[in-house]
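A.B. asks: quick one: sequence and predicted model below, then my questions.
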Amino acid sequence: MMNCETFYKFCLSLPGVTEKMPFQAFPAARSILAFYIGNKIFCYFDIDKFDVCTVKCTPNEIDELKEWYHAVDAPYNMNRKYWISIRFNDDMADKEIKYWVRKSYDIIRHSLK
């Protein structure tokens, strides 16, 4: 069962990752913790709720993931063509969630100049 501390440590374990709480100006999003590679977010979640993480994904995989997993849904406040939200402790195994976080990290890392 995924918990906040384990997930946090996993995200920070990826090479070159930094963390920020970039949405302090928005009262509803003050507890959002984002993980960056370079100056771009690849994953974020609410540290107070810890119910969902949002990651970047390739457009051709998003519909399939939504069909396969109840845990996968449209992201809150991000482009639905490139981002997904994954509910923790639903029908996607923790190992699989980590796979998609790593894939998001790789997508962003490869996009950096």
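C.D. replies: Looks like it came in fine. Residues are numbered from 1 along each chain as shown.

A.B. asks: could you use CA atoms for every contact and neighbour count after this?
C.D. replies: OK.

A.B. asks: so where do the helices sit in this protein?
C.D. replies: Read by DSSP state H, the chain holds these helices, from start to end of the chain: 4-13, 59-68, 94-111.

A.B. asks: tell me the most buried of those?
C.D. replies: Among the helices of the chain, judged by mean count of other CA atoms under 10 Å, the one packed with the most neighbours on average is helix 94-111 (a mean of 17).

A.B. asks: what's next to that helix, contact-wise?
C.D. replies: 1-2, 10-11, 14, 37-38, 40-43, 55-57, 86, 88 (CA atoms under 8 Å, 6 or more residues apart in numbering).

A.B. asks: below is an additional structure, to be compared with the one above:
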Amino acid sequence: MDHLKIRDYLLSKPEAWEDFPFYPDVAVMKVKNKMFATLSPASSKNSDPNDATPDDNFYRINLKCDPHEAVQLRDVFESVVAGYHMNKKHWNTIILNGEVPMGELQRMIDNSYALVLKSMTKAERRSLETAYSEEELYGDLSYK
């Protein structure tokens, strides 16, 4: 799966921007300084080559998720696991190996973005809600 298409979709969200606070190869996608996704290559310079798996060749994305849905997605897709270096109750890591269809990935991204918007103060959300339509911000989701 093309990680650049995923990156483009992440950055297409209203006022989304990319930061690199952890490592130069780990992109953190934010809105209003709040993280809604990370995108990174799977292999790390510190990885033990003897522990390599086929999934080490794929990019990974971390996305915020409702705790119930997070578990359901892990049950449905082998490439969806508990969030790596994240709160495992609220974040999933998706291995971009092609198992999860692009439409489902976009829905997960929209969901993560909407959950982060929901956690903002009314004042933070208001500036977004006056500049963008509800559909642009929340898509088909009802998190407002």
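C.D. replies: The structure has been received and is ready for your questions. Remember, it's a predicted structure, so these values are computed and weren't measured experimentally.

A.B. asks: re the thing from before, as TSV, the helices of structure 1 with distance to residue 33 of structure 1 would be great.
C.D. replies: Below are the helices of structure 1 laid out as TSV (distance: least, CA to CA, whole Å):
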stretch	distance to residue 33 of structure 1
helix 4-13	9
helix 59-68	23
helix 94-111	14
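
A.B. asks: indicate which one of those helices is closest to residue 29 of structure 1.
C.D. replies: Nearest to residue 29 of structure 1 among the helices of structure 1 is helix 4-13 (16.9 Å), distances taken as CA to CA.

A.B. asks: average gap between the closest one and structure 2?
C.D. replies: After superposition onto structure 2, the average distance of helix 4-13 of structure 1 to its aligned residues comes to 1.1 Å, using mean CA distance after the TM-score superposition for structure 1.

A.B. asks: how far out from the middle of the chain is that helix?
C.D. replies: The gap between the average C-alpha position of helix 4-13 of structure 1 and the chain average comes to 12 Å, counting by CA atoms, centre = their mean, to the nearest Å.

A.B. asks: what is that helix packed up against?
C.D. replies: Applying 3 or more CA pairs under 8 Å, 6 or more residues apart in numbering; DSSP states H and E, one finds that helix 4-13 of structure 1 makes contact with strand 17-20.

A.B. asks: what residues does stretch 124-134 of structure 2 touch?
C.D. replies: By CA under 8 Å, 6+ apart, the list of residues contacting stretch 124-134 of structure 2 reads 14, 32, 117-118, 137.

A.B. asks: hmm, I was thinking of stretch 24-39 of structure 2
C.D. replies: Under the criterion CA under 8 Å, 6+ apart, external residues in contact with stretch 24-39 of structure 2 comprise 7, 10-11, 14-21, 40-41, 59-64, 109, 112-113, 116, 124.

A.B. asks: before we move on, the earlier item: rebuild the contacts of stretch 124-134 of structure 2 as a markdown table, extending it with distance to residue 130 of structure 2.
C.D. replies: As requested, the contacts of stretch 124-134 of structure 2 are arranged in a markdown table below (distance: CA to CA, whole Å):
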| residue | distance to residue 130 of structure 2 |
| --- | --- |
| 14 | 12 |
| 32 | 14 |
| 117 | 14 |
| 118 | 15 |
| 137 | 11 |
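
A.B. asks: I'd like to know how far the closest residue to residue 14 of structure 2 other than its chain neighbours sits from residue 119 of structure 2.
C.D. replies: Across the structure, with CA to CA, 6 or more residues apart in numbering as the measure, the residue nearest residue 14 of structure 2 apart from its sequence neighbours is residue 137 (6.6 Å). Using CA to CA, to the nearest Å, residue 137 of structure 2 is found at 14 Å from residue 119 of structure 2.

A.B. asks: kind regards, and thank you for your time.
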